[in-house]
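Asker: The following comprises the amino acid sequence and a computationally predicted model.
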Amino acid sequence: MPKLACAAALFVACSAAHADPLPSWNDTDTKSAIIEFVDNVTTPGLETYVTPEDRIAVFDNDGTLWAEQPAYFQLYYALDILREKAQADPGILSSDVLKAANDGDMEGMMAEGVEGLIEIINISHAAITPADFETSASEWLATAKHPTTGMAYAEMTYQPMVELLRYLRDEGFATYIVSGGGIDFIRSFADEAYGIPPWQVVGTEGNTSYSAESGTPTIMKDGGVTFIDDKEGKPVGIMRHIGKRPIFASGNSDGDFAMLEWTTAGEGPRFGMLLHHTDGDREFAYDRDGHVGVLNRGLDEAAERGWTIIDMAEDWSRIWTGSR
């Protein structure tokens, strides 16, 4: 190879090796802590080295990988589907909760708590195959508009977190979503949005059934909830689906506390991280109060547990993967 060509190839190789793996993260202690941890567990010969099969990273979704205010995106989807079905058959509005949901009365809808939400799920998420449901959800995410930002919901993933997922995979990690959201809903977009395939999604599960009537094998979503992947359910969901303790866990609320606690209690190097929503100008500012993404215990105990807190306003130069 000619000397100039050899020099150019070396320059390209060196540039790639030193390229910033997290370009949407500002050069703060948070970014340094992430890179230092990854270097420590991926460098052969170090006492902190972790073999690739044990490099498992788990991420909450709502409020961690995409936005969650003023309500979970899956709830907006459920309400839109409910209204669509009610237009075709008003008779499905058989309870006060369903009538409130159809009217956009969030207070009335939430009055019945979890039982009321299950009623809505039984209308909007049932009597459909998982494949048809995922098609419906992915189309809705690409076209429906968020009530505050006006962006498509699919555009409201966090660019810094997408970069982090890619960086971890480039360094031999397996990345999983562990979310309180419905597993089929998340599977409808996780691969395209985050590069996470359906089999690496852990989420809340509903009833499903199998039949082979008329010689056609079919799985149906039947409504209801069989497993809630939230709070103490998250470590349980991890063991059900993954089968081993992660070494890296990231969330944003006290609903993720048990997942971080269990992850960082293991032997060897561990990394726990919470996203603190401090940017009311570019996103939403919230923590200790509210109905979504409440973060109290995590803020109080992160330092003593050695967890890293992302300050969205200070640590991120960019928020959305979308055009804004």
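Answerer: That came in fine, so what should we check first? Numbers count the residues shown, from 1 in each chain.

Asker: can we go C-alpha only for contacts and neighbour counts from here?
Answerer: Will do.

Asker: got a list of contacts for the helix or strand harbouring residue 313?
Answerer: Residue 313 belongs to helix 312-315 when assigned by DSSP states H and E. Residues outside helix 312-315 that contact it (Cα atoms under 8 Å, 6 or more residues apart in numbering): 25-28, 30-31, 275-279.

Asker: okay, now the one to match up with it:
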Amino acid sequence: MTNDIPRSGIDRRALLSTLALLPALSASLLPAHVSAQGATPTAALPSWNDGPAKQAILDFVRDTTERESSKFVSSEERVATFDQDGTLWVEQPIYSQVVYCLDRVPAVVEKQPELKNVQPFKTVLSGNREAIGKLSLHDLETILVATLTGMSVQEFNAEATKWITAAKDPRWKRPYTDLIYQPMLEVMQYLRSNGFKTYIVTGGGQDFVRIYSQRVYEIPPEQVVGSASGTKFGYGKDGKPFLTKEPKLFLNNDKAGKPEGIHLMIGRRPYAAFGNSDGDRQMLEYTGAGDGARLKMLVMHDDAKREYAYGPAQGLPPSKVGTFTQALYDEAIKKNWTVISMKNDWKRIFAFERAI
């Protein structure tokens, strides 16, 4: 790689990180999550308060799995898709994968010392949070290209695994993989116990999410659809074949790219779809355009005390990360999508939190 790093078209959603950056710290191993296979309706969703959101999930599962129901869905058609950032785990104040890329800059510069005094690497190495927060989208794209490509798939997996098992969120001082929304874990487990296959459909990096999806969500890597860079097949000096991650975009799995990615990678229209931002709108529209019972749900972050509050829908503070516009909220109401209120619908947000 030379100083003139090519632009890649890497997912712009992952680049919206102009907020001041806090450092990632060391952490413990990934947590194990207990499955809820065979859960009954009365035992299901214990972290949810009784209300329209919880009832919508229970009604949907009953309608689509009871054979006498006019809305019954055969087992092979039972597909549910979940956005990740802001839907399954915390996305504020910056996407975790962007933190990973910034944390990787010193290692990249160590291998290529000529980058030490080249922008934007020089700014990142300075540790000046204010300056880092002012990096342009082009600067951030340059960093993502340098830290996510030009290596074998095995090398990337090893480095990302090392980081995800050691990095801590600055607010909670816990591994990022602890900051999974317990109510959403329960939804996935409840759906699986009723014959649904659950997929992550994320604007984030596909390879990055696949590293921990099995252990954290009980979703195998082949059921993760995300933004993906190209790969190139080749042979090492030992004659063994390997894949190299290349600085070119194969799939931009955000907004309209989500239904496109679902068709490409899954081949079935979901019967249930869960999101939290404008980036998920087309996925919910695509899901709702199908026949029969369809569950469309959006998580609204309206609990600044236990997590974060941002929108700007319904007068919540605006945010460049996970934007939930009033237009999206109005569409949800018009089309009978269910808006989940973190504040009102969830007894607890995280597994380590005491239920309210």
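Answerer: Arrived safely, thanks for sending. Note that this is a predicted model, so its numbers are computed, not measured.

Asker: quick one: TM-score?
Answerer: The TM-score (TM-score structural alignment, normalised by the length of structure 1) is 0.89; 309 aligned residues with a Cα RMSD of 2.0 Å.

Asker: Give the aligned range of the helix holding residue 313 of structure 1 in structure 2.
Answerer: Helix 312-315 of structure 1 corresponds to residues 342-345 in structure 2, going by TM-score structural alignment.

Asker: ok, back up a step: mean deviation (superposed) between the helix holding residue 313 of structure 1 and structure 2, please.
Answerer: In this overlay with structure 2, the average offset of helix 312-315 of structure 1 from its partner residues is 0.7 Å by mean Cα distance after the TM-score superposition for structure 1.

Asker: so what's the residue nearest the centre of structure 2 closest to, chain neighbours aside?
Answerer: Nearest residue to the geometric centre of structure 2 (Cα atoms, centre = their mean): residue 84, 2.4 Å. Among residues not flanking residue 84 of structure 2 along the chain, residue 202 sits closest, at 5.5 Å (Cα to Cα, 6 or more residues apart in numbering).

Asker: Over to residue 79 of structure 1?
Answerer: residue 101 (6.4 Å).

Asker: mind listing what that neighbour touches?
Answerer: Going by Cα under 8 Å, 6+ apart, residue 101 of structure 1 touches 79, 82, 108-109, 120.

Asker: what's the answer for residue 69 of structure 1, then?
Answerer: Neighbours of residue 69 of structure 1 in contact, by Cα under 8 Å, 6+ apart: 63, 284, 292.

Asker: for structure 2, what spans make up the helices?
Answerer: 52-65, 96-111, 121-126, 129-133, 137-148, 153-164, 182-193, 206-210, 213-217, 257-265, 281-288, 326-334, 342-345 (DSSP state H).

Asker: Put together a markdown table for the ones you listed, with distance to residue 41 of structure 2 on each row.
Answerer: Compiled in a markdown table, the helices of structure 2 are given as follows (distance: least, Cα to Cα, whole Å):
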| stretch | distance to residue 41 of structure 2 |
| --- | --- |
| helix 52-65 | 7 |
| helix 96-111 | 34 |
| helix 121-126 | 50 |
| helix 129-133 | 46 |
| helix 137-148 | 43 |
| helix 153-164 | 34 |
| helix 182-193 | 9 |
| helix 206-210 | 30 |
| helix 213-217 | 21 |
| helix 257-265 | 29 |
| helix 281-288 | 24 |
| helix 326-334 | 26 |
| helix 342-345 | 17 |
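
Asker: What lines up with residue 34 of structure 1 in structure 2?
Answerer: Checking TM-score structural alignment: residue 34 of structure 1 goes with residue 57.

Asker: these two touch, right, that match and residue 297?
Answerer: No: assessed by Cα atoms under 8 Å, residue 57 of structure 2 is found out of contact with residue 297, at 9.3 Å.

Asker: State the distance from residue 74 of structure 2 to residue 245 of structure 2.
Answerer: To residue 245 of structure 2, residue 74 of structure 2 is 38 Å away according to Cα to Cα, to the nearest Å.

Asker: So these two - more neighbours on which side?
Answerer: Each of residue 74 of structure 2 and residue 245 has its neighbours counted (other Cα atoms under 10 Å); residue 245 has more, 21 against 13.

Asker: Residue in structure 1 paired with the more buried one?
Answerer: Aligned partner of residue 245 of structure 2 by TM-score structural alignment: residue 221.

Asker: Could I get the contacting residues of that match?
Answerer: Residues in contact with residue 221 of structure 1, defined by Cα under 8 Å, 6+ apart, are 125-130, 206-209.

Asker: which residue packs closest to it, ignoring adjacent ones?
Answerer: residue 208 (4.6 Å).

Asker: so how many other residues sit close to the residue in structure 2 that that neighbour lines up against?
Answerer: Using TM-score structural alignment, the partner of residue 208 of structure 1 in structure 2 is residue 231. Using other Cα under 10 Å, the number of residues around residue 231 of structure 2 comes to 20.

Asker: same thing with residue 243 of structure 2?
Answerer: 16.

Asker: surely it meets residue 149?
Answerer: No: taking Cα under 8 Å as the definition, residue 243 of structure 2 is not a contact partner of residue 149, at 11.0 Å.

Asker: between the helices of structure 2, which one is nearest to residue 44 of structure 2?
Answerer: When the helices of structure 2 are ranked by proximity to residue 44 of structure 2, the top entry is helix 182-193, at 6.5 Å, counting by Cα to Cα.

Asker: contacts for the closest one?
Answerer: Residues contacting helix 182-193 of structure 2 (Cα under 8 Å, 6+ apart): 35-39, 44-48, 57, 61, 80, 87-88, 197-198, 217, 346, 348-351.

Asker: just to revisit the earlier point, pull out the buried residues from the contacts of helix 312-315 of structure 1.
Answerer: Of the members of these, the ones counted as buried by neighbours, 16 or more other Cα atoms under 10 Å, are 25-26, 30-31, 275-279.

Asker: Tell me which two in those residues are the farthest apart.
Answerer: Within these, 31 and 279 form the most distant pair, 17.5 Å apart (Cα to Cα).

Asker: What lines up with residue 174 of structure 2 in structure 1?
Answerer: By TM-score structural alignment, residue 174 of structure 2 lines up with residue 151.

Asker: I appreciate the help and will end here.
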